[in-house]
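Novice: fold the following.
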Amino acid sequence: MSNNEAVRPHCAEPPADRTRPALGRRHLAAAALVLAALNLRPAVTSVGPVLEEMRAALGMSATVAGLLTSLPALCFALVGFAAPRLARRHGADGVIAIGALVMTVGLATRAFAPDAPAFVALSAVALAGIALTNVLLPVVVKQRFPDRVGAMTGLYSMALNVGASTAAAVTVPLARGFGGDWRAGLGAWAVLAAVAVPAWFLLARRRAAVAPGVDVPVPATGGSAPDAGVRVGRNATAWALAVFFGLQAGAAYVIIGWLPQMFRDAGLSAETAGLLFAVTSLLGVPLSFALSAVAGRLRNQSGLAAVLAVCGLAGYAGLWAAPATGAWLWAVLLGLSNCAFPLVLTMIGMRGRDGATVTRLSAFAQSTGYLLSMPVPILVGTLYQHSGGWRAPLTLMAALMLLQLVAGLVAGRDRRIG
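Specialist: Below is the predicted model:
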C-alpha cells in the first residue's frame, strides 16, 4: 500500500470537523445580513412622517425637501461606484463594517443639525455608509450562499422592509415620547445602526478561505474572484437592469419622501399618514421573501416585473382621483409596486455568473440606476411647489412607471453576464 493510500483514512475526518465552523460562519453571515438590512432605510423613511415639523424648524423649502429626498440616490450612486474597488482591497465584509460605523455616526449627529444645510450634509454621511452596504450585500449573498441566492436575498429584503416600516410608523410616537421633539425621533435610529457594527467586524475577521464544498471561499483580498474583465457597461441586460433599478428607486424615494405629505394634504392626520406609509413597507415584509424565492426559481422574471408595474399605475391613478377616500387601497397597491426592489436585487444576483461579475453588475446597476433616479424626487417637489397640488407630480410618476414596465420586461429575460 502506498503512502498516499495509507493516509486517506486519517484525512476523512477533517472536512467533517470543519463543517461546524463553516456553518457558524454561514449563521453569522445570515445574522449580519439581517442586521445590515434593517438599517438600510430608517435614515430615509424616518424623515417623511416628521417632514413638516422639520421643514418649519430648519427653514427648509419644498425644493430643498425634494433635494433631500434625492440625496439617497446621489450618495448611493457616487459611493456605490467605489464599492467594488474597496471590496477588492479590504473585503466586502470589512467595507460593510466600516459603512455601518459611518452610518451610525451620521444618524447620531444629524439629529443635532442647526439648519437645513447641516442636516443635508450629515444625512449624506449616513447615506454614504448605507451606499456601501447597498452594493455589497448582493455580493455577500452570491459568495456565501450561491445555492440560495433567491431565498437569502428575500431574507434581507424582508428585513429591509421591517426596518423601513418600523421607522415610518414609530418615529412620530418616539418624538412624542420625548416631548414632541422630532430630533429625538430621528436620532433614535442611530442605536439600531450601532447594533449592526460588531457583527460585520467579526465577520470581516473570519473571512479567511475555507475548504471547498463546506462553505464558499472568501479570499482575504476582497471576496470576489479575480477581475475577469467583463464590461457590464456594454451589455444590454446590464443596462436594462440599471434602468429598471433607477426607475423603481425613483418611485420608491418619491413614496418615502412625499407619500405621507400627500395623505396629509388630503386631510389625514400626521399619525394616520405615517401608518399609511408604514403599510407600503409592511407589505414588503412577507412579499419580499416570497417574491425573491419565487423569482430565484424562475428562468424569466419579466412577468413579475410587469405585475408590479401595473400595481404602481393603479396606485398613482387612485391618488390622483381620490387620495383620501381610497387611501388604504392606494397604500397597498404602492406597497406591492415597491416590491420591485427585492425583485431587481434577485435578478442582479442571478444574471452574473460568478461573484466577481455580480460585484461589478451590482455596482453598475445600482450606481447608474441611482444616478438616473436622482431627478425624480426633485421634479416631484418642484411640480408640487409650482402647481400647488399632486396631480401633475402623479401624472409624471405614472409615465415613469410605464417606462419601468418596459425595462422590467427586458431585464427579466433569461440572460447571463460573464
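Novice: rest of the way, CA atoms for contacts and neighbours
Specialist: Will do.
Novice: ok, and the closest non-adjacent residue to residue 358?
Specialist: Leaving aside its chain neighbours, residue 358 sits nearest to residue 352 (4.8 Å; criterion: C-alpha to C-alpha, 6 or more residues apart in numbering).
Novice: measure the one you found to residue 232 for me?
Specialist: 10 Å (C-alpha to C-alpha, to the nearest Å).
Novice: overlap in contacts, these two.
Specialist: Any residue near both residue 352 and residue 232 by C-alpha atoms under 8 Å, 6 or more residues apart in numbering counts here, and that gives 361, 417.
Novice: tell me what the helix or strand that residue 377 is a member of is packed against?
Specialist: Following DSSP states H and E, one finds residue 377 within helix 375-387. Other elements packing on helix 375-387 under the criterion 3 or more C-alpha pairs under 8 Å, 6 or more residues apart in numbering; DSSP states H and E are helix 62-90, helix 236-265, helix 391-411.
Novice: OK, contacts around the residue nearest to residue 358?
Specialist: 358, 361, 416, 417, 418.
Novice: could you double-check that the last one lies in contact with residue 350?
Specialist: Yep, that's residue 418 we're talking about. No: contact between residue 418 and residue 350 fails when scored by C-alpha atoms under 8 Å: they sit 11.4 Å apart.
Novice: residues contacting the residue nearest to residue 224 when sequence neighbours are not counted?
Specialist: Nearest residue to residue 224 in three dimensions, chain neighbours excluded: residue 356, at 4.7 Å (C-alpha to C-alpha, 6+ apart). Shown in contact with residue 356 (C-alpha under 8 Å, 6+ apart): 224, 225, 226, 227, 228.
Novice: for comparison, sequence B:
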Amino acid sequence: MDTPRRVRRGAGWLLALALVLTALNLRPAISGLGPLLEEVRAGLGMGGTVAGLLTSVPALCFAVFGGTAPRLARRLGPITVVAAGTAAITLGLALRPWAPNTAVFLACTALALAGIAVANVLLPVVVKGWFPDRQGTMTGLYSMALALGTAGAAAVTVPLAQRLGGDWRPGLLVWALPAVIALACWAVTLRRGVPKPHPDVLPGAEPAPTDPRPLRRSPTALAMTLFFGLQSTAAYVTMGWMPQIFRDAGVPAVTSGLLLAVIMGMGVPLAFVLPRLAVRLPHQGPLVAVLGVCGLLGYAGLWLAPAQGAWAWAVLLGISGCAFPVALAMIGLRARTPAGVGRLSGFAQSGGYLLAVPGPLAVGALQEATGGWEAPLLLLAALMALQIVAGVRAGRPGLVEDGA
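Specialist: Here you go, the predicted structure:
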C-alpha cells in the first residue's frame, strides 16, 4: 500500500507545481508590455486610441474566453483545459514579437490571453476539487506566483530589451520561456496520470443541477461580479498606463518599469497571506475596505506629487491591487462544491472582465482629451470607492447555492 500512496502523493505535488508554474505565466503578457508600450507603438505605428484598445484587450479576452471555460471543463475536465490554455499562452507569447503589424500583434496577444482566460477561471475549480482542505494555502501559493510573474515582467522587460540590442521584440520574446517550462510540467503531469479529485464531487464533470438558481438573480454573485470587474479595471489600468503616468511626470523609463514592479511585487508576499486570512474571516468586507482605502490614497498621491512620492504611491497601489487574490479566495468561499465554484468563477470573472473593458480605453481617451492625468485619476478614485461598496457586499457570509 505504501507505493500507491507515494505515487498519489507525488502526483499531487506535481499537480500543485503545474498550477503554480501556470500562475506564474498569467500576467507577463500584459505587465511586460506596459513598460515598452511607447516603443511598441512607435515600432508598429500605433496611435493613442489603438494603444488604449491594446490595454483593454486583456479584459475583453478574459470575458469572452473565460465564459467558455466551465463548459469546456465539463466536457474535457478542468486539468486538460488548463493545460491546453498553457499551450495557447506559450504559442501567443512566442509569436507576438515577430508580428509585422498591429493587427497580427493584437491577434497573437489575443491567443495568449485566451489561454490565460481559461486558466483564470479554472484554477479556483482545481483548488476546490483537488485541494479542498488547503484552499487558502493553494490559492495563496498560486496568487503569489501570479504576482511574482507580474512584477518580474514589469521590472526586467526594459533592461532585458536594452541588453538585447535595444529592440522591444527580444524583450517580449523572453517571456515565452517560462511558459514553455509550465507547459512541460503539464505534459509530465498528464503523462504520469492526474490524481483523482476530492471524492465528494468530480469538478467540471458532474451533471448540472436540474433547476440551478440563475446566478444573475443572486445578489452575492452580482456583487462579486461588480467587485471583480472594478478591481480588474484598476489592475489593467495600472499595468497598461501606470508606467506612462510616471514617465509623463518626469520619471525615467527604467525607473517607471521598476515602480510598476513594486506595485505588482507587493502581491508576492501579500497574495500568500491575504487569501489565508480571508478564508478565516466570517466577513471579508473589512479586508476589502482596507485595500480600497490604500488605493484611494495612492491615487491622491499621484494627483498631488506623482514623481516626488512615486515609491510611496507604488507601495499603496500595490497593497490595493491585492484585492485580486482576495477576490479569488472569496469565489471559493461563496459556493459549496467545485461545480458551484466553477459556475460562480465563470460568471463573476467573465462578467467582471467585461465590465473592465471600458476602463483602460476611458483612461486613454480622457488623457488624450485633457492632455493630463488629473481627469483619469478622478475616474479611478470614483471607481475605487464603488469597488469598496461592492466588495463589502460580496464579502458577506453565504453560499450562492442557498440563494445568497
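Novice: if we can go back for a sec, separate out the buried members of the contacts of residue 356 of the first structure.
Specialist: 224, 225 (16 or more other C-alpha atoms under 10 Å).
Novice: which stretches of the stretch 51-200 of the second structure form helices?
Specialist: Counting by DSSP state H, counting those that start in this stretch, the stretch 51-200 of the second structure has helices at residues 69-76, 78-95, 102-130, 135-163, 168-173, 176-192.
Novice: for these, give me TSV that also has mean neighbour count and distance to residue 202 of the second structure.
Specialist: As requested, these are exported to TSV (neighbours: other C-alpha atoms under 10 Å; distance: least, C-alpha to C-alpha, whole Å):
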stretch	mean neighbour count	distance to residue 202 of the second structure
helix 69-76	20	10
helix 78-95	23	10
helix 102-130	24	7
helix 135-163	25	16
helix 168-173	21	38
helix 176-192	19	17
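Novice: got these as TSV, with distance to residue 240 of the second structure columns?
Specialist: Shown next, in TSV, are these (distance: least, C-alpha to C-alpha, whole Å):
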stretch	distance to residue 240 of the second structure
helix 69-76	25
helix 78-95	17
helix 102-130	14
helix 135-163	11
helix 168-173	15
helix 176-192	20
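Novice: right, and these - which one's nearest residue 369 of the second structure?
Specialist: helix 102-130 (23.1 Å; C-alpha to C-alpha).
Novice: which residue numbers in the first structure go with the closest one?
Specialist: Aligned using TM-score structural alignment, helix 102-130 of the second structure spans residues 116-144 in the first structure.
Novice: of all the helices of the stretch 51-200 of the second structure, which lies closest to residue 323 of the second structure?
Specialist: helix 135-163 (10.9 Å).
Novice: once aligned to the first structure, how far is that closest one on average?
Specialist: Once fitted to the first structure, helix 135-163 of the second structure is off its aligned match by 0.7 Å on average (mean C-alpha distance after the TM-score superposition for the first structure).
Novice: any idea of the angle that helix forms with helix 219-248?
Specialist: 20 degrees (axes from the mean of the first three to the mean of the last three C-alpha atoms, to 10 degrees).
Novice: what angle sits between helix 135-163 of the second structure and helix 102-130?
Specialist: Using the same axes, to 10 degrees, helix 135-163 of the second structure lies at 150 degrees relative to helix 102-130.
Novice: helices and strands around helix 135-163 of the second structure, which ones?
Specialist: Using 3+ C-alpha pairs under 8 Å, 6+ apart: helix 135-163 of the second structure touches helix 2-24, helix 28-31, helix 102-130, helix 168-173, helix 253-265, helix 267-280, helix 323-333.
Novice: thinking again about what came up before, distance from the match of helix 102-130 of the second structure to the second structure after superposition?
Specialist: Compared with the second structure, stretch 116-144 of the first structure is 0.8 Å away on average (mean C-alpha distance after the TM-score superposition for the first structure).
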